[in-house]
Every structure is written in C-alpha cells, then in structure tokens.
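Asks: Structure for this input, please:
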Amino acid sequence: MTRHRLRRAIDVATAALAEAGIDSARTDAELLAAHLTGSERGRLATMDPPAADFFRRYDEAVAARSRRIPLQHLTGTAAFGPLELHVGPGVFIPRPETEALLEWAAAQHLTGYPVIVDLCTGSGALAVALADRWPNARVIAVDDDAAALAYARRNSEGTAVEVMQADVTVPGLLAELAGTVDLVVSNPPYIPAGAELEPEVAEHDPTHALFGGPDGMAVIGPIAALAGGWLKPGGLVVIEHDDTTSRQTVETIDRTGRFTAITAHRDLAGRPRFVTARRTEESA
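Replies: Have a look, this model is predicted:
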C-alpha cells in the first residue's frame, strides 16, 4: 500500500512541478524522491516503503522546487561527467553543456606530468574531472570567490588539485607559470548583461559567476592573455562562451598573437559553446 502511495505522491509532485513551469517535472519529482529515500531513481518502483516522515519531507521539497529553487540546491549535489559534486547556494551549478568542453579536454594527448590550470573553477568541476583523467598532473583551480572555493575545496578533497583564490583579470597573475602549462581550461562568467534567464539561474546562481560585462567578453580577454603567457609551445587552451559570442571569442584569442589552430566548437545541442587553440611554437 505504501509503495502505491509513493507512486501517487510522485504523480502529484510531477503535476505540481509541471504547473510551476518546470520542463523536467517527472525527472525532478523522481530525483527528489530518490534523494529523500536514500535510493536510486531506478529503484523507486521496487524499493521498500519509505520512512514514516518521508511524505511530509517530500511535500516540502516539492513545494521548494515549485518555487524554482534549483533541484541541486535541494539535493546538495550535481552530476558532471563522471563526478557527483557538492553544490549549494553561493556556487555556480555546473551545466551539462560544459561536459562537451570536458570531453574535448579529456581527449587531448597530455604526457608525463602535465600542468593544467582551471580558471574560474567555481565548484571545481573541471579541475577535479581533469585530475581524475590525469592522475599524474599538477592541477591548479583558480577562483576569486570565497564561497565558491569552499565548495571547490570540498569537491577536491583526496585529489591533487591545488585550490587558489585569485582574480583572473589581473595581468601577470602567477607569472611563475610562464611557459610551463600544458592545458588551460575555463568556464568563465560570459553571459551578456541584461540577458533573460530562468528563475533557477537568475535568482540562485551567483551573479558574479554569470555575467561577463555588457557583451559577455569581460573575463575572456584576460583569460586568453594569461593562457598565452603560461602555455608551453604547443600547449592548449579551451574557453567556454555565450552562444552569441563565438566569433568574438575566436577574435579575442587571435588578437593575442600567440595561438594557432583557433577553432570554434558546438555543444551536444548544436549551439556554439567553446573555442580551442594551440600555443604557437615560436615565442611571441
């Protein structure tokens, strides 16, 4: 009987979330149920009856999600590639779109003991995933926000990731890295000011992690300059951008005069998403 009650509760939650304008209503209803029962989503239909207070807690969670509080804030985690990351208020929730950038980076041929720098690391998603991909790498994760870095440190526990608080728009940052880095990755603030966003993003993601100035390019230029100075000849950079600024990102990287093979890429949905480039073999 309780198992049927759980199924009915999920059906009711799905309807409530759909009414609130959430496209992934069924998925979110099931994920909330799985989180509160400590189970997996695929086992909900066959699991033992939940604890006595489950339905009260489930109703509260569904009500919160209906107010467009992000699902990840309610569960405390976000999936990213092979990882399950700790997230919450104060840190940017990693997006599935960025997994296309991760897939590209992870497919590169880095040998020996590579040096990788993740700029605007946020939760540490890219840094931790790349440290897992290359266990012998030195991975440096940089962000200027203390709240985000608290999550990055938590997510990187037990890894070799070095978490650092610094402003990536400062020229000459980490000058000691000049000519030593194999790969620079970044998912920076890149949304143009004034863009309309879903409530989950506009009201809950940190503004500082979202907007990149009037055209979304305020942070991308400094990152391209830093990468040009840090990368060894043949080293690689990959920068995510707004789907309206692919051309500007290519031009910004090109203007440094330090890169070749500058290439625009699309994400899994076919939208312009990131640009890659290779450091020239000659010193600029």
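Asks: going forward, measure contacts and count neighbours with C-alpha atoms only.
Replies: Fine.
Asks: Can you name every helix or strand that the helix or strand encompassing V142 contacts?
Replies: Here V142 sits within strand 138-143, counting by DSSP states H and E. Strand 138-143 makes packing contacts with strand 115-119, helix 125-133, strand 162-165 when contacts are defined by 3 or more C-alpha pairs under 8 Å, 6 or more residues apart in numbering; DSSP states H and E.
Asks: Switch those over to a markdown table; also include distance to H241 and mean neighbour count.
Replies: Output for those, formatted as a markdown table (distance: least, C-alpha to C-alpha, whole Å; neighbours: other C-alpha atoms under 10 Å):
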| stretch | distance to H241 | mean neighbour count |
| --- | --- | --- |
| strand 115-119 | 13 | 26 |
| helix 125-133 | 15 | 23 |
| strand 162-165 | 22 | 17 |
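Asks: between these, which one is nearest to A78?
Replies: Smallest distance to A78 across the helices and strands packed on strand 138-143 (C-alpha to C-alpha): 9.6 Å, for helix 125-133.
Asks: Following up with a second sequence; could you model it the same way so I can compare the two?
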Amino acid sequence: MATSLAQAIAGARRELAAAGVASPDADAALLAAHALGLSRGETEAKAILGAPEPAGYRELVARRVRREPLQHITGRAPFRQLDLAVGPGVFVPRPETELLVQLALDHARQWREHGEVHPAVVDLGSGSGAIALAVATEDPACRVTAVEREPEALRWTRQNLAGSRVRLLECDYRDVTVEGSGRFCVVVTNPPYVPVGEVPGDPEVRDYDPPTALYGGDESGMLFPAAAMDTALRLLRPGGSFVMEHAESQVETVADALSRRGFVDVQCHRDLTDRPRATTAFLPGERD
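Replies: Have a look, this model is predicted:
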C-alpha cells in the first residue's frame, strides 16, 4: 500500500526529531512543500485530502537528518519580505539579523526627516545580499551599496541583487574606494564575530556555514568587527550611524571599541528572543 503524504510527513517528523533537528515539524512540512513545488498551506491541504507521498521526499528528509541546512536543501532562505537564493559558500541569513535591517531603516528615515531625500546606506560583508536588498526593497528612497569580497559568496550576492537598485562593490570592506569616503548616512554590517577556537555546536553552522563568515579573526572574535568600525569612521558623514551585529558576550567590548574610536550615543539592542544582538552608534557632528 502506497504511503500517503500525511504518513510521510509524520514519519519525517519522527526521524528529524531523533536526529536532533531543532524544528522537526516545520522542516518536515517545508521539505514536503519543496518536493511538491507548493506552498506549505497548499501542501497541508493536499495531506488532508489523502494525497500520496511525493517522489524524492525521503531523499530530502535523509539530507536533513544528516543536518544539512534546510535552506541548502531548498535553495531558499526567507528574510523579512524576501525569498533569497542560498547554498554552499554563503552564510545563511538568520531571522535574528532582521533587527539590523529595521535599525538601518529607522536611521535612514531620520536622515530623510532632516532633509536628505536619498539616504546612502552601505552593507559591509553583504554575503547573500540579505541586509542590503531588504533595505532597498523596504525603503526605495535609499541608495544602497553592498560590499562583498569572497568569490563563493559573490555567486549568491550577484544572483540575489540582480535586477535590484543595489550597487555591488566586489572588494574587501577594509578597501572600499575613496569615492565612498564621508558620503554614507548609515553603515550596517553583520561581520564574522565568533571567537577563533569557539566552534559552534550546531552541525548546520559548524559544517556548512563558510568559516570566513563565522570567525572573527582572533581569540576575541573582534578583529573583523573592529575593522568594520574603522571602515565606518571613513565612510560615514557627520552624524551618520553605524549598525553592527555581534555576540552576546561582546556587548561591552563592542561598546568600548566604538567609544575609543570617537563614536557617540552607543546603544545595544535586543532581538525578538530578548538577547543582545546589535549595537548602534553615531559619528559626531551635525547632519548637513
């Protein structure tokens, strides 16, 4: 007797839970939707109506049991209003990072309230292009630049930014050309910040996210975040803002590093899980 879609999803839930997957119910349903080429709601409706198990579903579940990221299997990652292409070689954007987009949008809006019609925003180390594209999509008045250097990540950056208004600079964010100096209203970044030697426990992160997008360059994890701060000093207009994600353990270190560089109004922000996730700071001076 053929296995029904509902039976297949129920079995997948059990397998994924036994493998330690954090969200077995959602993943089982989303993999079924991917196999069918339907939305999750449409898939659930077909399961209720007694549809059969789709071809290839068990292979998809087996990949997830091996802890391959769901986003690598489906090739897609939701992020705010976006559906991004992702895969090997690029950091999978996290829901927690959506906070950075909101902070950047809020600061860009403040610039418009001061008369800046098209606030310039730059995303350092853009990876999939998630932050840059989200800002450009949700606030079309912003002039957004994305900076990315890693060849494997750039494959995905280019794909996601194709057809958008986001300008892509293919270089190290420490080497952004002088044309950008002193012209940006907002600098936003989610740099690598995991301390070297602190290997993430989740296989999806440890074994699949590119090390260049994870590790912060030294035992404190602050080498690349500090470089982003230095770049922001050069790129920001007077009164411009810096928005950066970091680890919970780095809140005080980040605040001290920003203050030492002359940034003011340094403030930590919590994400939807109430964890310290990002810090904002401003370059001194009047907005002109």
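Asks: re the thing from before, can you list the neighbours in contact with the strand holding V142 of the first structure?
Replies: 113-122, 124, 127, 130-131, 149, 160-168 (C-alpha atoms under 8 Å, 6 or more residues apart in numbering).
Asks: which residue ranges form the helices in the first structure?
Replies: Counting by DSSP state H, the first structure has helices at residues 2-19, 25-37, 54-66, 71-75, 98-106, 125-133, 146-155, 199-202, 207-210, 220-230, 246-255.
Asks: Okay, A224 of the first structure and N136 of the first structure: tell me how far apart.
Replies: Distance of A224 of the first structure to N136 of the first structure, given as C-alpha to C-alpha, to the nearest Å: 25 Å.
Asks: re the thing from before, reformat the helices of the first structure as a markdown table; add distance to I140 of the first structure.
Replies: Shown next, in a markdown table, are the helices of the first structure (distance: least, C-alpha to C-alpha, whole Å):
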| stretch | distance to I140 of the first structure |
| --- | --- |
| helix 2-19 | 40 |
| helix 25-37 | 32 |
| helix 54-66 | 35 |
| helix 71-75 | 25 |
| helix 98-106 | 15 |
| helix 125-133 | 7 |
| helix 146-155 | 11 |
| helix 199-202 | 27 |
| helix 207-210 | 19 |
| helix 220-230 | 12 |
| helix 246-255 | 21 |
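Asks: just so I know, which of the ones you listed lies nearest H86 of the first structure?
Replies: helix 146-155 (6.2 Å).
Asks: In the second structure, what sits opposite N136 of the first structure in the alignment?
Replies: Alignment note (TM-score structural alignment): N136 of the first structure maps to A141 of the second structure.
Asks: likewise S246 of the first structure?
Replies: In the second structure, the residue matched to S246 of the first structure (TM-score structural alignment) is V251.
Asks: That match: neighbouring residues, count only.
Replies: If you count neighbours by other C-alpha atoms under 10 Å, V251 of the second structure ends up with 18.
Asks: List the contacts of it.
Replies: With contacts defined as C-alpha under 8 Å, 6+ apart, the neighbours of V251 of the second structure are 268, 276, 279.
Asks: burial count for the residue lying closest to R68 of the first structure once chain neighbours are set aside?
Replies: Closest residue to R68 of the first structure in three dimensions, ignoring its sequence neighbours and counting by C-alpha to C-alpha, 6 or more residues apart in numbering: E200, at 5.5 Å. When neighbours are defined as other C-alpha under 10 Å, E200 of the first structure has 15 of them.
Asks: how about E200 of the first structure, what's its match in the second structure?
Replies: If you follow E200 of the first structure across to the second structure using TM-score structural alignment, you land on E204.
Asks: residues touching that match, list them.
Replies: By C-alpha under 8 Å, 6+ apart, the contact set of E204 of the second structure is 67-69.
Asks: and if we set it to 10 Å?
Replies: Going by C-alpha atoms under 10 Å, 6 or more residues apart in numbering, E204 of the second structure touches 21, 64, 66-72, 92.
Asks: Tabulate those residues (TSV), appending distance to V86 of the second structure and neighbour count.
Replies: Converted to TSV, the contacts of E204 of the second structure look like this (distance: C-alpha to C-alpha, whole Å; neighbours: other C-alpha atoms under 10 Å):
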residue	distance to V86 of the second structure	neighbour count
V21	20	20
R64	16	25
R66	18	14
R67	16	19
E68	13	18
P69	10	23
L70	10	21
Q71	7	20
H72	6	19
V92	7	28
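Asks: give me the number of residues near the residue in the first structure that V166 of the second structure lines up against?
Replies: Alignment note (TM-score structural alignment): V166 of the second structure maps to V161 of the first structure. Around V161 of the first structure there are 27 other residues, counting by other C-alpha under 10 Å.
Asks: can you check A22 of the second structure too?
Replies: 11.
Asks: what's it in contact with, if anything?
Replies: With contact taken as C-alpha under 10 Å, 6+ apart, A22 of the second structure is in contact with 16, 202.
Asks: Test my guess that A218 of the first structure contacts P189.
Replies: Yes. With contact defined as C-alpha atoms under 10 Å, A218 of the first structure counts as touching P189 (8.3 Å).
Asks: Show me which of those two is the more surrounded one.
Replies: Taking other C-alpha under 10 Å, A218 of the first structure and P189 do not tie; P189 has more neighbours (24 against 18).
Asks: The more buried one corresponds to which position in the second structure?
Replies: Residue pairing (TM-score structural alignment): P189 of the first structure is matched to P192 of the second structure.
Asks: so how far is G180 of the second structure from that match?
Replies: From P192 of the second structure to G180 of the second structure the distance is 22 Å (C-alpha to C-alpha).
Asks: Same check on L154 of the second structure?
Replies: Going from L154 of the second structure to G180 of the second structure by C-alpha to C-alpha gives 20 Å.
Asks: Which of these two has more residues huddled nearby?
Replies: L154 (21 against 14).
Asks: Tell me which residues touch the residue nearest to G75 of the second structure when sequence neighbours are not counted, please.
Replies: Leaving aside its sequence neighbours, G75 of the second structure sits nearest to V86 (C-alpha to C-alpha, 6+ apart; 5.3 Å). By C-alpha under 10 Å, 6+ apart, the residues touching V86 of the second structure are 71-78, 92-93, 127-128, 153, 155-157, 159-160.
Asks: Could I get the contacting residues of the spatially most central residue of the first structure?
Replies: Nearest to the centroid of the C-alpha atoms of the first structure, with distances taken as C-alpha atoms, centre = their mean, sits P94, at 2.7 Å. Applying C-alpha under 10 Å, 6+ apart to P94 of the first structure gives the contacts 72, 78-81, 85, 87, 121-126, 187.
Asks: Since that was my last question, I'll sign off now.
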